[in-house]
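>>> Here is a sequence with its predicted model. Questions after.
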Amino acid sequence: MTLLATATTETAPFDAISEGICERNSDVMFMTADLQPYVDLFAVPKRFPDQFLDVGMAEQNLLSVGAGISKAGYVPVATTFACYASRRAFDQMVICMGTGPRTCVVVGFTPGITSPARIHHQSTEDLAMTRAIPHATVIDPADSTEFAQAMNAAVERGGLVYMRGLRGRVAKLFDPETYRFEIGKTHELKDGGGVGIISTGSATEWVLEASRLLDEAGVEHGVLHVPTLKPARHEEIWAFCEGRKNVFTVENHNIVGGLGGLVAEVMADNGGGPRLKRLGVPDHWAPGGSLGYIREQLGLDSETLMKTFRDAA
């Protein structure tokens, strides 16, 4: 069983993830731009000072320096908030990191609407931006288990990897004993006909909440989790969609260019398919506030999601 019987949480998983990577690989360099405690990097600076670099409050330098040290044989893992990694340092990500074969990992924390601040700290377009970079790998992990396994894969991947990061109290949905992350692979979390629901990242937790409500209401449905936005296994996405009347995508991101865009591309390439409804941040700026409040404002709370899916069943 991929999913835990009861979902739990894990505090600051990136701290243990980064420490474990340094224990196994002395070539990995964890980097930050004056945000070390805010991306849960606590153990590495103390235990592995030679594998930690703080460039100060300069995100463009963070990525360009990371690209530079990759040429000296290091594997840079550049950590900052997703809004800064994507919008502020996008040119450095593309030109300095994205044009070569060397492994460069960028981890963007507080993605989407997970920040209580408004536009300046909300990265609702980072997946669309990074999906457009040639040869890049783009990952949006759903929980602490997947985050750990995806990080281990990222530092061995080769080329540019952009990954959304999870900090603080993080959901633990998947059983680490049975779940296996693999770049590109999708995971069918509920095998069922009727309405199809496709999610990525933290939105998978939202969908699973709504799925339980659908089960209680006796509504047939299926759930597909897509942690890798690029490269994605289009054939697995199409196999899930084919034969259904309605498919929804749910993401902690703008509905333009992210998961919804990926699934729309898959349907177009295969010549049609079911009706697709993209759920996420609409084509306007998201409000500020708690995650629960923002989800309610955008119709992404579990009750509203359940009703939306039920009405299309």
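All right, it came through fine. Numbering: from 1, shown residues only.
>>> contacts and neighbour counts: CA atoms only from here.
Will do.
>>> So which residues of the protein form strands?
3-11, 28-32, 52-54, 75-81, 104-109, 137-139, 160-164, 169-174, 187-190, 195-199, 221-225, 228-230, 246-254, 275-281 (DSSP state E).
>>> Which residues lie in contact with the residue located most distally from the centre of the chain in this structure?
In the chain, counting by Cα atoms, centre = their mean, residue 218 sits farthest out from the average C-alpha position, at 30.1 Å. With contact set as Cα atoms under 8 Å, 6 or more residues apart in numbering, residue 218 has no partners.
>>> Which one of the strands of the chain lies nearest to residue 261?
strand 275-281 (8.4 Å; Cα to Cα).
>>> for comparison:
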Amino acid sequence: MKRSKYTRPAWLGEQGEGGQGTADKPRLTTSAMIASLAGPDQRTAPAPFGHALAKLAEERPEIVGLTADLGKYTDLHIFAQKHPERFYQMGMAEQLLISAAAGMAREGFQPFATTYAVFAARRAYDFICMAIAEENLDVKIVCALPGLTTGYGPSHQATEDIAIFRGLPNMTILDPCDAHEIAQAVPAIADHKGPVYMRLLRGNVPLVLDEYGYTFELGKAKTIRDGNDVLIISTGLMTMRALEAADALRQDKIDVSVLHVPTIKPLDTETILREAGKGGRLVVVAENHTVVGGLGEAVAGLLLRSGTVPKAFRQVGLPDEFLDAGALPTLHDRYGISTNAMVRSIREWL
């Protein structure tokens, strides 16, 4: 995978956006829709989902790609360029997108359907339920802008998508952390026969987990780093933030363990119970999702049912409210999911 040593900071916006500025004083802007989540000088990889799917399709002729007028913004345009005869542009019609994907799956194809997470969860839920999940069809629903990854406000912020799909039988749910994991998750979900909902980070996606020798396995949680004082159970981009918080807290002689949980359903109960059962540690669940109905409540319910009682249990997640529009760095700090906000919270809880 080609890697970039530098990516524009999110607050500078996308290339060619936000005015001219000068060489030494660029105009400070943000792209609320597709701003990169990578920090200054953080390694990134471009469009990992699109490249991984296009490569996989070279050896799997049954793979087809469908989108609801969002090929560029879900990185499916890369698949379309490589395999134009297997790409279907359904227009701004999410219910049609899902129905067509279901029909193709019945005919032996393996559809990868992309849209924004809010549109899949809110506009197309009944079609996903009745046409795909109930029939246990082999459709992969891959959705960009999960949680608070856009500044366009409640119409585009899918803060409750995991809660919605967790209650749907037969549905496997993934929230990958970075480009390294997305690239590995694509062939893994293709090997899995049945419906999958995968949250997608798109564009220039940070590279983090490759530095830890991480390998994705569907349904498995893995300890990225160990520590004796705090256990952070995290998913999605919050694993990146958890690792950054662990480095910052080390300066305070606070030893932090990070358990990455990319598969929300089915949950790796054995690994979570084993790690949470190690006595004396504060257990913190961190997710880019509302605190209602996501990984935090899934873990809390698991611990209660098993009789596992940690030293203390806390959640880092989005509040149960409609969030503001604005620049992502500001919003992440305001709603408690930035690295600095997580560090402040853990210090207070200890």
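In hand now; what should we look at? Worth saying up front: this structure is predicted, and the values here are computed from it rather than measured.
>>> Same list (the strands of structure 1) but as TSV, adding distance to residue 294 of structure 1.
Formatted as TSV, these follow (distance: least, Cα to Cα, whole Å):
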stretch	distance to residue 294 of structure 1
strand 3-11	21
strand 28-32	28
strand 52-54	32
strand 75-81	19
strand 104-109	18
strand 137-139	23
strand 160-164	19
strand 169-174	18
strand 187-190	26
strand 195-199	18
strand 221-225	22
strand 228-230	24
strand 246-254	11
strand 275-281	10
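>>> Now those strands in JSON lines, please, with extra columns for mean neighbour count.
Formatted as JSON lines, these follow (neighbours: other Cα atoms under 10 Å):
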{"stretch": "strand 3-11", "mean neighbour count": "13"}
{"stretch": "strand 28-32", "mean neighbour count": "27"}
{"stretch": "strand 52-54", "mean neighbour count": "20"}
{"stretch": "strand 75-81", "mean neighbour count": "27"}
{"stretch": "strand 104-109", "mean neighbour count": "27"}
{"stretch": "strand 137-139", "mean neighbour count": "27"}
{"stretch": "strand 160-164", "mean neighbour count": "27"}
{"stretch": "strand 169-174", "mean neighbour count": "20"}
{"stretch": "strand 187-190", "mean neighbour count": "17"}
{"stretch": "strand 195-199", "mean neighbour count": "26"}
{"stretch": "strand 221-225", "mean neighbour count": "23"}
{"stretch": "strand 228-230", "mean neighbour count": "25"}
{"stretch": "strand 246-254", "mean neighbour count": "26"}
{"stretch": "strand 275-281", "mean neighbour count": "20"}
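>>> Looking at these, which is nearest to residue 262 of structure 1?
Here strand 228-230 is closest among the strands of structure 1 (Cα to Cα), at 7.3 Å.
>>> For residue 65 of structure 1, what is the corresponding residue in structure 2?
Matched by TM-score structural alignment, residue 65 of structure 1 corresponds to residue 100 in structure 2.
>>> What is the burial count for its match?
18 (other Cα atoms under 10 Å).
>>> now whichever residue in structure 2 pairs up with residue 309 of structure 1: how far from residue 283 of structure 2?
Correspondence of residue 309 of structure 1 to structure 2, assessed by TM-score structural alignment: residue 346. Going from residue 346 of structure 2 to residue 283 of structure 2 by Cα to Cα, to the nearest Å gives 10 Å.
>>> next one: residue 143 of structure 2
Counting by Cα to Cα - residue 143 of structure 2 and residue 283 of structure 2 are separated by 29 Å.
>>> can you check residue 226 of structure 2 too?
13 Å.
>>> next one: residue 99 of structure 2
The value you get for residue 99 of structure 2 to residue 283 of structure 2, if Cα to Cα is used, is 41 Å.
>>> which residue ranges form the helices in the stretch 151-300 of structure 1?
Here the stretch 151-300 of structure 1 has its helices, by DSSP state H, counting those that start in this stretch, at 203-216, 234-241, 259-269, 291-297.
>>> closest one to residue 87 of structure 1 among the ones you listed?
Short answer: helix 259-269, nearest of the helices of the stretch 151-300 of structure 1 by Cα to Cα, at 18.8 Å.
>>> what range in structure 2 matches the closest one?
Alignment note (TM-score structural alignment): helix 259-269 of structure 1 is matched to residues 295-305 of structure 2.
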